[in-house]
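[1] just need the structure, nothing else, for what follows:
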Amino acid sequence: MRRRPLLALGAGALALGPGRRVAAQGAAQGFPTRPVRLVVAFPPGGPTDVVARILAERMGRELGQAIVVENRGGANGNIAAEAVSKSEADGYTLLYNTSSIAISRALYRKLAYDVLQDLVPVSLTAASPLALVVNPAMPPRDPAGFIAWVKAEGGRLSYSSGGVGNISHLVSYLVLRHIGAEAVHVPYRGTAAALTDTAAGNVQFTSDTVVTALPLIQDGRVRAIAVSSAERTPLLPEVPTMSESGLTPPGFDLGAWQGIMAPAKTPPEVVARLNAAVAATLADPEVRGRLMQQGARPTGGSAADFARYLGNEVAFWTRVVKESGATAE
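    Model (predicted):
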């Protein structure tokens, strides 16, 4: 299974048909005239929240109005997504979510919103590859050792994740499927607990974003085996990619992305104004440096590019969720 690389996107504006341009210009004139609310789909203090706040501060300066961050965690990001999808489509309420929103469409049997119908993409903001890590007391020190170890154990090993259908679960599933091995999945309520228990030796391995796993890797509490991006990450230059080391098919390129969305029917020129603010923010060297320190690679791009990418992500994760058998209520 190949993965399309996370797009190397350039900032751009939406194209408008002539019939819609006048109305949109009227809606966008002077926007924003009051603070904008950015609803972060995860609790305060986590890696997603940290990145969102870095961006919000700089975007607020670009727009001339404060971007007020509001955390609404829960249900793998779906509580925030539903709330924003039902908000006024005027650009003053935005959603900050991650790739989990593309997974949720296939994972949950009943959702009160449809990411492809009830929300409009504004811009991708950042991405982080996932790292496959093991407890440091375990034998493998490299991908070849990991493959031999997991196969030799014959399904007796266990791996943790942030929950059934979480990207950390599905990446480990894809690795195990590709190498033809089995292990017991132990889902946790969030990746922090899953990673901590791997470090403690209660489970043997896990996959998590480099953003989250990096401090534990640097402290020697877990050992990195491979990363899920097409190229090695500068944060872990000695750690090979999954695709180069036989853990996944050639060309495999997967990352946990972050992005901003708005309610459907938000005027296109308001979306374009917000997109331009994101582009200017991500072009700021100080912002880029702060994101990289967090393990998040700045991405950006046009709203139209994000919409296409989101459609591809939904299709990809729908296949993976179906193959894995993962479901959530």
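
[2] from here on, contacts and neighbour counts on C-alpha atoms
    OK.

[3] what segments of this structure are strands?
    36-40, 67-71, 93-98, 119-134, 158-161, 184-187, 205-209, 223-227, 255-263, 297-298 (DSSP state E).

[4] now the angle from the longest one to strand 205-209?
    Relative orientation of strand 119-134 with respect to strand 205-209: 140 degrees, computed using axes from the mean of the first three to the mean of the last three C-alpha atoms, to 10 degrees.

[5] and for comparison, fold this next one:
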Amino acid sequence: MKKLLATLSIAALALLPQVAGAQTYPERTITMVVPFSAGGPTDTVARLVAEAMSRELGQQIIVENVGGAGGTVGAARVAQAAPDGYTLLLHHIGMATSATLYRKLPYNPLESFEYAGLVTEVPMTIIARPDFPADDLQGLIAYLKEHKDDVTYANAGIGAASHLCGMLFMSEIETQLTTVPYQGTGPAMTDLLGGQVDVMCDQTTNTTSQIQAGAVKAYAVTSPERLEQLPDLPTAAEGGLASMQFGIWHGLYAPKGTDPAIMERLSQALKVALKDKNVVERFAALATKPEPEENATPQALKAKLESEIARWKPLIEAAGVYAD
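    Below is the predicted model of the structure:
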């Protein structure tokens, strides 16, 4: 009995630093990894959320861009980080699609992370260079079918939101275009504006200002209803593509094994951040909005990830698009 009590006492003492750490968390700067380049749509979302969460947590959250391989390099870095709550991951729908897109992942999207909550779901827009011939979505589809060998489709690389949207769009119109992958959204948009490529599909966080300025020709938004910020832009469903209703959702994660008390602290801070006036206003300007409080939870994010893996798996397999 004495031996048993001694063993239990040692075990309890070993847990004390962990418990104390959870109770005082956070005590230093937190790093939020964005697995894409700076200035892109996900980076914009992350910086707004990080700033608001910093105020709530009382410690600075710095955003670190760790791009490469469709977001898998940055995700792997967080999966392998110490589970102490000081390294977080803000990732988009690519967390779900990577499970099928990549044959060999250095992590398991469902098992290598703890979940804090959903952040936002950003609509996509179908756009083209400003002097593209077609004037509406039906005209665009007809033109693409007739000139498919001459039209170029830009994306920000395999696994990027623009890649996924393009893959779905081409599947819906049953027309394969010549794709031009870039190292990030910025270079792709630059070449679209300059007329070096023809068509693109990307998040409103990256396209709204360009559409409002008339710098690109816009054909549709993938939200169920028209956006207040872009009232003249029809939905894809209005143009005959009912299945193009989807958005690029974002979630906040931590390495597997992070203390539940820390995860609860992060989830609560996320809920507060998503109600922050600046976040709400800035998101609105980008034609999106924060997730409601009931979605800023571990349960909601996990359920979303599971359902999205199941949704995209057959589409990716049918397209035969894989990355090593």
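
[6] TM-score of the superposed pair?
    Scored against TM-score structural alignment, normalised by the length of structure 2, the superposed chains reach a TM-score of 0.86; 306 aligned residues with a C-alpha RMSD of 2.2 Å.

[7] circling back: deepest of the strands of structure 1, which one?
    Mean neighbours per residue, mean count of other C-alpha atoms under 10 Å, is largest over these for strand 205-209, with a mean of 29.

[8] quick one: that strand aligns where in structure 2?
    Using TM-score structural alignment, the residues of structure 2 aligned to strand 205-209 of structure 1 are 199-203.

[9] still on that earlier bit, what's the closest of the strands of structure 1 to residue 246 of structure 1?
    Closest approach to residue 246 of structure 1 among the strands of structure 1 (C-alpha to C-alpha): strand 223-227, 10.2 Å.

[10] which residues are contacting that closest one?
    129-136, 140-143, 146, 217, 233, 239-242, 245 (C-alpha atoms under 8 Å, 6 or more residues apart in numbering).

[11] now swap in stretch 54-72 of structure 2 and tell me
    26-38, 43, 46-47, 50-51, 53, 73-74, 91, 94-95, 98, 105, 157-160, 269, 272-273.

[12] so what's the residue nearest in space to the middle of structure 2 up against?
    Central residue of structure 2 (C-alpha atoms, centre = their mean): residue 92, 1.8 Å from the mean position. Counting by C-alpha under 8 Å, 6+ apart, residue 92 of structure 2 touches 42, 248-251.

[13] I'd like the residues you listed as a markdown table, with distance to residue 80 of structure 2 appended.
    Listed next are the contacts of residue 92 of structure 2 as a markdown table, based on distance: C-alpha to C-alpha, whole Å:
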| residue | distance to residue 80 of structure 2 |
| --- | --- |
| 42 | 21 |
| 248 | 25 |
| 249 | 23 |
| 250 | 20 |
| 251 | 18 |
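
[14] where do the helices sit along the stretch 151-300 of structure 1?
    167-179, 191-200, 210-218, 268-283, 285-293 (DSSP state H, counting those that start in this stretch).

[15] circling back: what's the distance between the aligned partner of the residue nearest to the centre of structure 2 in structure 1 and residue 104 of structure 1?
    The equivalent of residue 92 of structure 2 in structure 1 is residue 98 (alignment by TM-score structural alignment). Separation of residue 98 of structure 1 from residue 104 of structure 1 (C-alpha to C-alpha, to the nearest Å): 11 Å.

[16] how about residue 205 of structure 1?
    Taken as C-alpha to C-alpha, the span from residue 205 of structure 1 to residue 104 of structure 1 is 24 Å.

[17] likewise for residue 176 of structure 1?
    In terms of C-alpha to C-alpha, residue 176 of structure 1 sits 22 Å off from residue 104 of structure 1.

[18] what about the aligned partner of residue 318 of structure 1 in structure 2, how many neighbours?
    Aligning on TM-score structural alignment places residue 318 of structure 1 opposite residue 313 in structure 2. Other residues near residue 313 of structure 2 come to 16 when the count uses other C-alpha atoms under 10 Å.

[19] name the nearest residue to residue 313 of structure 2, ignoring sequence neighbours.
    residue 100 (5.8 Å; C-alpha to C-alpha, 6 or more residues apart in numbering).

[20] ok, that neighbour - how many residues close by?
    Residues near residue 100 of structure 2, counting by other C-alpha under 10 Å: 21.

[21] hmm, it is touching residue 319, no?
    No. Counting by C-alpha atoms under 8 Å, residue 100 of structure 2 sits too far from residue 319 to count as a contact (11.4 Å).

[22] where in structure 1 does stretch 41-57 of structure 2 fall?
    Counting by TM-score structural alignment, stretch 41-57 of structure 2 corresponds to 47-63 in structure 1.

[23] what about the matching stretch, how far off from structure 2?
    Following the fit onto structure 2, the mean deviation recorded for stretch 47-63 of structure 1 is 1.9 Å by mean C-alpha distance after the TM-score superposition for structure 1.

[24] residue contacts, the counterpart of residue 191 of structure 1 in structure 2?
    Aligned by TM-score structural alignment, residue 191 of structure 1 pairs with residue 185 of structure 2. Taking C-alpha under 8 Å, 6+ apart as the criterion, residue 185 of structure 2 is in contact with 40-41, 155-156, 162.

[25] out of the residues you listed, who's nearest residue 204 of structure 2?
    Distances from residue 204 of structure 2 to the contacts of residue 185 of structure 2, taken by C-alpha to C-alpha, are shortest for residue 41, at 8.1 Å.

[26] what is the neighbour count of residue 240 of structure 2?
    Residue 240 of structure 2 - counted by other C-alpha under 10 Å - has 12 other residues nearby.

[27] what does it align to in structure 1?
    Under TM-score structural alignment, residue 240 of structure 2 pairs with residue 246 in structure 1.
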